[in-house]
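Trainee: All I have is the shape, not the residue letters:
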């Protein structure tokens, strides 16, 4: 699987508990940061990503917290899912960034490495 660095974003506007991702300062991995944001916005005019362009992002990614992020599509609808949690319908905000329509997730990819691996950041809205 492809590695993807996890960043957990906490929001006062959160609606969905993600307690399985909660970590204390003593057990946070060195490459995992916790930040506070006001929320994740969905673009008014999403980037028009076609199936051929989305294909290079499809697949499973190992997160720094041990979970797996999966990106897939059903027809022309794109989805992101973490482990056994519910899937989130996503839209492209730019050629390398996706946001969940439910405002709960944002995924940003760095350019692909020469070996094909990808790194990036995953922002999740978590219950405070």
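Mentor: Arrived safely. Since the structure is predicted, the reported quantities are computational estimates derived from the model, not experimental observations.
Trainee: going forward, measure contacts between C-alpha atoms and count neighbours the same way
Mentor: OK.
Trainee: Am I right that residue 52 is in a helix?
Mentor: Yes - Residue 52 forms part of a helix when assessed by DSSP: H, G, I helix; E, B strand; the rest coil.
Trainee: Pull out the buried positions in the top strand by length along the chain.
Mentor: Counting by DSSP state E, the longest strand found in the chain is strand 2-10. Buried positions in strand 2-10, judged by neighbour count with 16 or more other CA atoms under 10 Å: 3, 4, 5, 6, 7, 8, 9, 10.
Trainee: Kindly reformat the residues you listed as JSON lines and extend each row with distance to residue 98.
Mentor: Putting the buried residues of strand 2-10 into JSON lines (distance: CA to CA, whole Å) gives the following:
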{"residue": "3", "distance to residue 98": "17"}
{"residue": "4", "distance to residue 98": "14"}
{"residue": "5", "distance to residue 98": "15"}
{"residue": "6", "distance to residue 98": "14"}
{"residue": "7", "distance to residue 98": "15"}
{"residue": "8", "distance to residue 98": "16"}
{"residue": "9", "distance to residue 98": "15"}
{"residue": "10", "distance to residue 98": "18"}
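Trainee: Name the member of those with the shortest distance to residue 35.
Mentor: Using CA to CA, residue 9 is the member of those that lies nearest residue 35, at 5.1 Å.
Trainee: Please compare the first structure with the one that follows:
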């Protein structure tokens, strides 16, 4: 894939952006022009899936990267819920480290949503590296006006 890899014990989640949802709508509505296709590949001992969904706008990813950078200067955490509720991310500061949590809805049924969660711990440099990866993904498919 070439995306960002998150690992927690025997869980692994790779997140990548594969393109714009609507390739040929440049110059139209800012929202329709900027939905990106997010590919998630997940595995743990009991579950594995690979799916692609337009679950956020590219400028939401840039906003998240900006918020991560600001988080370095504060003692608080960060929760990011995107317009579409299928992906959410949170960062909690614990002493000198950061716990990064990611949740992805991989299936919707009549009984409810099936979700996968993963949490990975980063030190400050690891968080900065992660933020650079989010910015790299954004730069692959930047804001179209």
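Mentor: Nice, thanks for sending it over. Quick caveat: nothing in here was measured; it's all calculated off a predicted structure.
Trainee: Quick check: TM-score for this pair?
Mentor: TM-score for the superposed pair, counting by TM-score structural alignment, normalised by the length of the first structure: 0.36. Supporting figures: 78 aligned residues with a CA RMSD of 4.7 Å.
Trainee: helix/strand/coil for residue 16 of the second structure?
Mentor: Going by three-state DSSP: residue 16 of the second structure is strand.
Trainee: Now the strand ranked longest in the second structure: buried residues?
Mentor: The strand that spans the most residues within the second structure, counting by DSSP E, is strand 97-109. Buried residues in strand 97-109 of the second structure, counted by 16+ other CA under 10 Å: 98, 99, 100, 101, 102, 103, 104, 105, 106.
Trainee: ok, so what distance separates the first one from residue 67 of the second structure?
Mentor: Using CA to CA, to the nearest Å, one gets 14 Å for the distance from residue 98 of the second structure to residue 67 of the second structure.
Trainee: about what we covered before: check which element follows the longest strand of the first structure along the chain.
Mentor: Under the assignment DSSP states H and E, the closest C-terminal helix or strand after strand 2-10 of the first structure is strand 33-36.
Trainee: which strands and helices sit next to that following strand?
Mentor: When contacts are defined as 3 or more CA pairs under 8 Å, 6 or more residues apart in numbering; DSSP states H and E, strand 33-36 of the first structure sits against strand 2-10.
Trainee: which other helices and strands contact the strand it packs on?
Mentor: Helices and strands touching strand 2-10 of the first structure, as assessed by 3+ CA pairs under 8 Å, 6+ apart, comprise strand 33-36, strand 59-63, strand 120-126.
Trainee: Run the angle between it and strand 120-126 for me.
Mentor: With axes from the mean of the first three to the mean of the last three CA atoms, to 10 degrees defining the directions, strand 2-10 of the first structure sits at 30 degrees from strand 120-126.
Trainee: Indicate which one of the helices and strands packed on strand 2-10 of the first structure is closest to residue 51 of the first structure.
Mentor: Among these, strand 59-63 comes nearest to residue 51 of the first structure, with 13.4 Å by CA to CA.
Trainee: Pull out the buried positions in whichever helix or strand comes after that closest one.
Mentor: Toward the C-terminus, strand 59-63 of the first structure is succeeded by strand 68-74 as the next helix or strand (DSSP H and E). Using 16+ other CA under 10 Å as the test for burial, strand 68-74 of the first structure gives 68, 69, 70, 71, 72.
Trainee: who are the neighbours in contact with the nearest residue to the third one once chain neighbours are set aside?
Mentor: Put plainly, it is residue 70 of the first structure. Leaving aside its chain neighbours, residue 70 of the first structure sits nearest to residue 60 (4.3 Å; criterion: CA to CA, 6 or more residues apart in numbering). Contact analysis of residue 60 of the first structure by CA atoms under 8 Å, 6 or more residues apart in numbering lists 1, 2, 68, 69, 70, 71.
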